[in-house]
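sequence-free structure coming up:
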């Protein structure tokens, strides 16, 4: 004990141990990971005060340049890319893709390709495969050639299931060319390959409606501008709130022309403070844009009409996207909502609904099949939910719609079944020599059926629907993973369909991160370094911080926080005496 107390660091007056020798390769890799995860510049390793802190912690530190730091990051990127390639090669199902183009602050164009799949553990994953420079022309042919090159580089050209893109005309050409190139390896010859971004479609629908009612919102928009125009008016507005007795931290918000859902938020807030604004009009002679009773009534109708669009936008714009089964009921609810308002007593509302319904009907056929099949593969919905929805929309065409969806599912299931049978036949050919020549396929097919002769799809559809209340938080993909022994190839088909992203939100999220990596302070980054930073960050952390990007008010605060967090953690871990 006496010997221990003389050498123990925690003993008062004891002599501290000499700093241990630092493994520079490990240290450099840790710094490189910190640069990626905390969005630090490569010049971080050359900061004078940082070098002084490292020297104080351990004099044996050997410093390196920003170019060496960039090399270290790229080496990590290449290593992680190999790991991800190996994971994609062994996943049991297929891969769904999203892609989009982005122009950076430096006017350079980038193309983003993201992969969505269910891994071997039955967990839904989203990974950025590429974020590379893509100079003009941005034609459909050029995009198709670039995507084909990327798919070949990743070795997944034979595992593609769907491609989700927005409604740009170049994307229509691109998907047509790419489908022809991949046709022999696509399910059902690529019939389900092209998926339109429903978020973009919703935006088109609402924008058409907002063009009609732009004049009806003018007074409310002018009201918000007036109140937020000076600190004196805001204080007067707050005094009116106190007089009315409204206690809330919420305030008026002004809409943004490029974000239609901000119009909904502006209306809902203004309606919430209608009495406060009336009081403001009485005490402030300069406030002359207070809406009339008719205009307030119209604003409430518009707000009520936009609410379901705002809800589904919130659902599909999250940092992690839900499985495809949740969308059918949401899109159906919007159709019903439009139908409920098409005979409104307000002429402006009728015109708005008419334009929105026309746009809705234009695109409904493009994505209804895949949404319907995803809903059927939810054991809480199945065809019962579709029958209910189609009956509400149009009882005369309900049966026809149900038959159409069932035929599409049988067709798709047949493709999966043939693939499974072919794999089983090739496996049994080497393991079962007693099967007569030519009967391998039959026995493989027969082994996939149960004793009653029913296919897994028939078995699944005949089982009762699960209670939505009891299984409200059910993980549908986990359900199919746990029942793979019962449903066999249907389980694989379900996981692939449920992993389809019906929006390009993942690519948009990547662009949000890209704007932080390639900003006006780091505009000289090479495209290869941009890709290494962004992809590696995504592979390490995913999209879990995407939702916070738009909330942060200061880019500098984010970087300072990441800077000091990284520095102190590294010092504490490696260099304390």
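Looks like it came in fine. The model shown is predicted, which means the values in this text are computed figures rather than measured ones.

going forward, measure contacts and count neighbours with C-alpha atoms only.
Will do.

name the residues of the helix or strand where residue 211 lies that are buried.
If you go by DSSP states H and E, residue 211 is part of helix 198-213. By neighbour count on 16 or more other C-alpha atoms under 10 Å, the buried set for helix 198-213 is 198-210, 212-213.

and these, which two are the farthest apart?
Largest separation among these by C-alpha to C-alpha: 198 and 213, giving 22.9 Å.

can you tell me the helix or strand for the residue most central in space within the chain?
When C-alpha atoms, centre = their mean is applied to the chain, the residue found nearest the centroid is residue 506 (3.6 Å). Here residue 506, judged by DSSP H and E, is contained in helix 505-517.

got the angle between whichever helix or strand comes after that helix and helix 505-517?
On the C-terminal side of helix 505-517, the nearest following helix or strand under DSSP H and E is helix 527-541. For helix 527-541 against helix 505-517, the angle by axes from the mean of the first three to the mean of the last three C-alpha atoms, to 10 degrees is 120 degrees.

buried set for the helix or strand following helix 527-541?
Sequence-wise, the next helix or strand downstream of helix 527-541 (DSSP H and E) is helix 555-574. Neighbour-count burial for helix 555-574 flags 559, 562, 563, 566, 567, 570, 574 (criterion: 16+ other C-alpha under 10 Å).

in terms of secondary structure, what does the longest helix along the chain contact?
Taking DSSP state H as the criterion, the chain has its longest helix at helix 398-431. If you count contacts as 3 or more C-alpha pairs under 8 Å, 6 or more residues apart in numbering; DSSP states H and E, helix 398-431 packs onto helix 347-376, helix 382-393, helix 440-447, helix 489-498.

for the second one, packing partners?
This means helix 382-393. Short answer (3+ C-alpha pairs under 8 Å, 6+ apart): helix 382-393 packs on helix 327-341, helix 347-376, helix 398-431.

okay, one more to line up with it:
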């Protein structure tokens, strides 16, 4: 098991740190939860904002255990309420063993690509797309191999266990490969953006869902029967996993609100477009309420709840000398606190939401924007720092052990 921490520092730089690797005796949720707990305590970490895990069944038990433990610690944001989890042609094996003959065919048909075919890896999410995308470039080489190499045909007689294989790919198969590549490219590109580990990803999740839903809807109406069939099947799975927005972690939507290019209006538009008006209205209210609750939590932590500003100075200007009427003092302190709370807390949230959205551009950096505007939103930036640090996927962490590139040093 690999445990990593993600955070944004005071200079608004995004960081990922591997805390530890640890063998687990079994894959029971509570067992893994106890291991995670011990690792956190060894690092002196007593707060978990969110926990990103994969969709293995045992992880539900892990999250339940950690949710209970962190509530006992009493230090998690909003009581840990949002700390829950937030995913084949047969010719390539032949070429893998007979590379020289295949390379000769590539040269004969004058294919200029410097790459080469790659094998499908069942446990890697992107390997099917990469395999087919590479194979398509070498279609003419495979066709030449079929003519020049008798062993190529013989390879497809059986699978080594006496079971007959369908044969080498023909023209119809290659047409189907083109369809598959077109279909899988959408998910490949979206997944790449989801699985980034060196930049902020929490504020792109909803946009990618929108792109996928629109593309799947369009592909369902494709005139190509194979493409349409795959799209309808995928659309059904998409709706099963992402369709009920009320079951998704609200922090993922708060991240969109904290993107100054979109804010709450962007969410409300797409909620309304894809859901009944009542559902959309309710979800928009839920997201805004969670956003405000997060802000109020940081206000309390920062001292505004007891009339203290960020510098520790009194914000109510009530004299501390003795007064004749203590009841009047109590009323005055309360009145001043409510006024300060309204000005310093709620107005900052409302001001952010009603301010004009920023113009989108290819070079826009959300962390740099918050850094520049830190004096304008003194407390709201603390919400942004924690929410924007949430990673969307665990896959990038697991790739630390990938043989495709060394990430860890020998130690």
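Cool, the structure landed. What you see is a predicted model; the values in this text were computed from it and never measured.

from the chain's centre, how far out does the helix holding residue 506 of the first structure sit?
10 Å (C-alpha atoms, centre = their mean, to the nearest Å).

check stretch 80-93 of the second structure too.
Worked out by C-alpha atoms, centre = their mean, stretch 80-93 of the second structure lies 11 Å from the chain centre.

list the buried residues in that stretch.
Buried-residue list, stretch 80-93 of the second structure, by 16+ other C-alpha under 10 Å: 80, 82, 83, 84, 85, 86, 89, 90, 91, 92.

same thing with stretch 286-301 of the first structure?
For stretch 286-301 of the first structure, by 16+ other C-alpha under 10 Å, it's 287, 289, 290, 291, 295, 296, 298, 299, 300.

the first one contacts residue 278, doesn't it?
No - in this structure residue 287 of the first structure lies outside contact range of residue 278 using C-alpha atoms under 8 Å: 10.0 Å.

the nearest residue to residue 134 of the second structure once chain neighbours are set aside: helix or strand, and which one exactly?
Counting by C-alpha to C-alpha, 6 or more residues apart in numbering, residue 117 is the residue found nearest to residue 134 of the second structure once chain neighbours are left out, at 5.3 Å. Using DSSP H and E, residue 117 of the second structure sits within no helix or strand.

now the buried residues of stretch 286-301 of the first structure in TSV, with secondary structure and distance to residue 421 of the first structure?
Formatted as TSV, these follow (DSSP: H, G, I helix; E, B strand; the rest coil; distance: C-alpha to C-alpha, whole Å):
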residue	secondary structure	distance to residue 421 of the first structure
287	coil	75
289	coil	71
290	coil	70
291	coil	68
295	helix	65
296	helix	64
298	helix	60
299	helix	59
300	helix	58
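
want to throw those residues into TSV with distance to residue 132 of the first structure?
Shown next, in TSV, are those (distance: C-alpha to C-alpha, whole Å):
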residue	distance to residue 132 of the first structure
287	52
289	50
290	51
291	50
295	50
296	49
298	47
299	45
300	46
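
closest one of those residues to residue 437 of the first structure?
For those, the residue nearest residue 437 of the first structure by C-alpha to C-alpha is residue 300; the value is 73.4 Å.

quick one on the thing from earlier: from what I can see the residue nearest to the centre of the first structure touches residue 100, true?
No - between residue 506 of the first structure and residue 100 there is no contact under C-alpha under 8 Å: 9.5 Å.

thinking again about what came up before, name the residues of the helix holding residue 506 of the first structure that are buried.
In helix 505-517 of the first structure, counting by 16+ other C-alpha under 10 Å, buried: 505, 506, 507, 508, 509, 510, 511, 512, 513, 514, 516, 517.

just give me the neighbour total for residue 250 of the first structure.
9 (other C-alpha atoms under 10 Å).

ok but it is inside a helix, no?
No - using DSSP: H, G, I helix; E, B strand; the rest coil, the assignment for residue 250 of the first structure is coil, not a helix.

quick one: map it onto the second structure.
Aligned counterpart of residue 250 of the first structure in the second structure: residue 115 (TM-score structural alignment).

and residue 113 of the first structure, by the same measure?
So residue 113 of the first structure corresponds to residue 3, using TM-score structural alignment.

burial count for the aligned residue in the first structure for residue 124 of the second structure?
Under the alignment (TM-score structural alignment), residue 124 of the second structure maps onto residue 259 of the first structure. For residue 259 of the first structure, the count of nearby residues is 11 (other C-alpha under 10 Å).

and residue 354 of the first structure, by the same measure?
20.

what sits against it?
Listed by C-alpha atoms under 8 Å, 6 or more residues apart in numbering, the contact partners of residue 354 of the first structure are residue 342.

same question, residue 212 of the second structure
Contacts of residue 212 of the second structure (C-alpha under 8 Å, 6+ apart): 186, 187, 190.

appreciated, that's everything.
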